[in-house]
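S.K.: Fold the stuff below for me.
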Amino acid sequence: MRPEILFPLYAPITSLKGVGVRVAPLLEKLAGPVVRDVLFLAPHSVVQRTRASVNTALEGATQIFEVQIDAFKRPRSPQQPWRVETYDGTGVLSLVFFGSFGGQLEQKHPLGAKRVVSGKVERFGLNLQIAHPDYILPPERVDEIPLFEAIYPATAGVPARTVRKFVLEALERTPELPEWQDAAWLAREQLPSWREALVRLHSPAGEIDLAPQTPHVRRLAYDELLAHQLAMAQRKADRRREPAAKITPAEISAKIRTDLPFALTGAQERALADIRHNFAAGERMSRLIQGDVGSGKTVVAMLAMADVAGGGGQSALMAPTEILARQHFETLSGPLSDHGISAVLLTGRDKGLARAEKLRALASGAVQVAVGTHALFQDDVNFQRLQLAVVDEQHRFGVAERQRLQAKGEAVHLIAMSATPIPRTLELTVYGDLDVSRIDE
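M.R.: Modelled structure (predicted):
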């Protein structure tokens, strides 16, 4: 159950002021569906502004000027911009606008009016200009122009400044949470509290404040990593509490192994022993077998599937492409069928009577091993007693896809296989909810 203190962060983004039915889908694409997602949308850069007069203006810098509206210059053609000539007592500054802004400009900023303007200063011929100023405000509102402004990702219909407004409102709603990190460690690393880190992230005083090595960014990154690891540990604990069928080494598996034209390597032996230990425990297994191409992951999985078949269960091996599925089927089907284990290949190409016959065989239990692609978890595919799901190149499948395959049975064991090199730290981060067997060692 989520603590009540977190309710404001898990409110829908439509609870933010200004996020209506038009803006909500755009903001959700940019950040996510709840306030927390907007809160963690980090700025990608910072605009730094300084106060200046026209005669001291720096080309290429973003500066703030206090000026008087002196004249409007209408464009002679649609391709030319509107120009608003201003003067601050030291020189002339042109404000340039492309598009049909004329009527709005003259109405909002009449001749003789005093204004504070901000934007990037450019030179056009002998004159200084600002194209589409960031701010044009009455002098009494000069404090609304930040000297340091965080710039956020934007999308069509939601400009960066509007995103910033939503982020700052999300920050206002953020509670001060009880500290969950070790106080001595925080002091030693000179890290701020969680909320202070968020405040500093969204109020940078320069590009350096967005760098990964800054204390507030490090604090947020560590919290994210730790939370991810705790979630993985919780998932693993929940899974282990879920009872599953006990599977014992089968005589047929031993016969298949004897007929192999090679002996298992030590690493393959250890991986198979790890799987059988999980099978015997009566707890739902989720194990990653990691090894280079050709290291023998498929052979280990085949012997595990033979154990399942020997106990009267079924297995499914899912590959991301039809070519890879066919390669697996060619590798497995011979040794398995030689010892009475029926295997079938199911892909998107199967249609009509041929597909119907394969589906009947799986549903009746006449086939013990199914090899295929995404076709394996389609709604019309049913197993009589699916006990093991093997997913090859599992990083190419989404979590939901793997779950749909496992949902074809009760408390289905999972073997994930990957040839992608996985350093130990990344392995812990990405596959923290899986037990790991490496067969390239």
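S.K.: C-alpha only now, for contacts and for neighbours.
M.R.: Fine.
S.K.: hey, where'd the strands end up in the stretch 151-300 of the chain?
M.R.: For the stretch 151-300 of the chain, the strands defined by DSSP state E, counting those that start in this stretch occupy 286-290.
S.K.: now the stretch 301-441 of the chain
M.R.: Taking DSSP E, counting those that start in this stretch to define them, one finds strands in the stretch 301-441 of the chain at 314-318, 343-346, 369-372, 386-392, 413-418, 435-438.
S.K.: Check which helices and strands the first one is in contact with.
M.R.: This means strand 314-318. helix 297-310, strand 369-372, strand 386-392 (3 or more C-alpha pairs under 8 Å, 6 or more residues apart in numbering; DSSP states H and E).
S.K.: For the closest residue to residue 307 other than its chain neighbours, the count of nearby residues, please.
M.R.: The spatial neighbour of residue 307 that comes closest, neighbours along the chain excluded (C-alpha to C-alpha, 6 or more residues apart in numbering), is residue 250 at 4.8 Å. A count of nearby residues for residue 250, using other C-alpha atoms under 10 Å, gives 17.
S.K.: any idea how far residue 250 lies from residue 38?
M.R.: 53 Å (C-alpha to C-alpha, to the nearest Å).
S.K.: what does residue 134 give?
M.R.: Counting by C-alpha to C-alpha, the separation of residue 134 from residue 38 is 23 Å.
S.K.: this one next, for a side-by-side:
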Amino acid sequence: MSTRPEPLFPLFSGLETLEGIGPKTSLLLAHLGVQAPRDLLFTLPYSGIDRHLQDSVKDAVLPATLTVAVTVGPHRAAPTKSGAYRIHVEDAQTSFQLVFFHARGDFWKRQLPEGSRRIVSGRVEMFDGTAQMVHPDFAVPEAEADTIPSFEPVYPLTGGVTQKLMYKATRAALSRVPEMDEWIDPEQKKQANWPSFSDAVVQAHDPKSLEDLAATAPARERLAYDELLAHQLTLALARASERRKKGRSSKGEGHLRKRVLAALPYKPTGAQTRAIGEITADMATDLRMNRLLQGDVGSGKTLVAFMALLAAVEAGGQGVLMAPTEILARQHLQGLRPLAEDAGVVLEILTGRDKGAERQAKLAALERGDIQILVGTHAVFQETVVFQDLRLAVVDEQHRFGVRQRLELGKKGRLADVLVMTATPIPRSLALAQYGDMDVSVLDEKPPGRQPIRTALISTERIDEVIDRLRAAIAEGRQCYWVCPLVEESEVSDLIAAEARFERLRAALGEGVVGLVHGQMPPADKDAAMAAFQTAQTKVLVATTVIEVGVDVPNASIMVIERAESFGLAQLHQLRGRVGRGTAASTCLLMYQAPLSETGRQRLEVLRETEDGFVIAETDLKMRGTGDLIGTAQSGVPRFRVADLERQAGLMAVAQSDARKLLADDPKLETMRGRSARLLLWLMRQDEAIPLISVG
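M.R.: Below is the predicted model:
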């Protein structure tokens, strides 16, 4: 394993090596995500206090932080022990008071003797018609005026950590930045007018005005770019090392695919045909495929994936399709069985529920190669699962799998190709952040026959009208989803909300008409409830967001989403996509709790206006930010300390092309700029990328 370069040692030593930081403070700083001096460099001030010397407090709009030169006047001792000690002072135009609580004896008489000149800086407020500065931040003799920063940076804090401490700690970290050669393309740096790295960190921590705190300020933009470049280099290295991995050529002559296409009642869309072409071309080369298939709800990803799986079978191998949940795996099974029968291919399912002799029989058949296509949950990862010849792994609903699991799955087959499917339209900046290591195919057309969905906003006060509409729809033989709101984090309260709604609808619509499915149910009960709805025994399915991904009931044509304002736009779009799958005109009712906030209304109106998932995802990103959009914890999207994915999507794209170009020109990172880029990877804690650097 390569080791961290020596020039960076001081930045990665313990925090206690910085002056004034002991064991207790370093524990507190850990709450800010600061573990080493290096992290202080990227903990930038988020605001600033203007302490330029003013002539007087007279015409200032109070309250405000002001810095003025004063002559100290008479002192007035506090009337009680905890009362206010007041000092009368005069600036060039008016007088005001300095106020201290818990003042000790003659301390202030010595510090601010009557008749002396001082520069004071602090927050000035009006109190009983008098301007007061309570506990000034600075009170220094005129000769020491330069000890007051003219624009003081304000840092994010945590309990027990003060601004003074952060200021001191960041200066100490800055003094450890080594001289480093440039890793940014010289043309790019010149065009963007960026400072060097060492100048950029100093400037970012020493803003001269509010403009210097903007993301577009050259110093900050440069540091954001450095973060993005390191991240994109890591992805590009992962991509290059995946691509260098010898794959196996899986060329099918197409007889199985022809059978399926002949049996289909419709023609695939242009986008589907294009994606199938891209995927099978990748599979035919002797390099590993690592491709993302991105398509909106109902764009026909499953057919594309099945065609790819058939190509693997035609080449004499096996394929696996993995889904994140049991429900989805079973649904894929139902959807693909008829197609597999058309092709004459053996398709089987394997989930955590297969036990004992039945499981053993499936595993043996898989190892013999009798099962050609396997559908499963992550139970497919287990040691005991052995394929005879796995050629293609398809992973559904990517954001539940990180880069690591993608690599794990690839190991199952000797040199298996990997195709990842996601139904979440991802804004470009996030797609670059999350999947920069992959090649991407996009399905941007809807298959013929998909009905548009009418979307309406309705207040929860009108719930009785909604129930009446359901009654009428059920009488016409239609089915309906009713999604319950996301209650606080606890699953117990989700459950209570769902059960209460279930009881009310059952009372209104009759026994046996309404089913319930939620996250706390045992898997067998969940499947039974889903099956009853799929076979139309129940007409209304009350659900928590368990049904978000992939559930397919063509006869369901109404989707009611309660407290829609508490969901993310992308999630609402996914849920809405559960209807409109059959021939009936479909409706989605977004029920909101009045009064809606302005942004709440804007967000829901976006859904009413468009069914384009990409437009919705971009809007969601602008309105909510990256973290909320995909639940950052499990999203696989990196957390940047300086870069802002929503606002700096363009910067991310430049970083991606720069990273790919640098590696194309210098795959081993051996030139001067290449070696600096290695340093950047260490500096940005992307050291897992180092072993991926081309070794021939």
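S.K.: all helices of the stretch 151-300 of the second structure, in order?
M.R.: Along the stretch 151-300 of the second structure, the segments classed as helices by DSSP state H, counting those that start in this stretch run 163-174, 186-192, 197-205, 218-244, 255-263, 270-284.
S.K.: post-alignment, the longest one versus the first structure, mean distance?
M.R.: Okay, so that is helix 218-244 of the second structure. When the first structure is superposed, helix 218-244 of the second structure averages 2.6 Å from its matched positions, counting by mean C-alpha distance after the TM-score superposition for the first structure.
S.K.: how about that helix: buried residues?
M.R.: Neighbour-count burial for helix 218-244 of the second structure, counted by 16 or more other C-alpha atoms under 10 Å, picks out 218-243.
S.K.: And for the third one?
M.R.: Applying a neighbour-count criterion of 16+ other C-alpha under 10 Å, one finds 197, 198, 200, 201, 202, 203, 204, 205 buried in helix 197-205 of the second structure.
S.K.: which residues touch the second one?
M.R.: Contacts of residue 198 of the second structure were listed using C-alpha atoms under 8 Å, 6 or more residues apart in numbering, and they are 177, 178, 179.
S.K.: how close does residue 332 of the first structure sit to residue 306 of the first structure?
M.R.: Look at residue 332 of the first structure and residue 306 of the first structure: by C-alpha to C-alpha, they are 10 Å apart.
S.K.: Mutual contacts of the two, please.
M.R.: Common neighbours of residue 332 of the first structure and residue 306 are not found (criterion: C-alpha under 8 Å, 6+ apart).
S.K.: Look up how far residue 386 of the second structure lies from the closest residue to residue 313 of the second structure other than its chain neighbours.
M.R.: Nearest non-adjacent residue to residue 313 of the second structure, counting by C-alpha to C-alpha, 6+ apart: residue 372, 6.5 Å away. Counting by C-alpha to C-alpha, the gap from residue 372 of the second structure to residue 386 of the second structure is 13 Å.
S.K.: next one: residue 341 of the second structure
M.R.: In this view, residue 341 of the second structure and residue 386 of the second structure are 24 Å apart by C-alpha to C-alpha.
S.K.: what about those two, which has more around it?
M.R.: The neighbour comparison of residue 341 of the second structure against residue 386 (other C-alpha under 10 Å) goes to residue 386, with 19 against 13.
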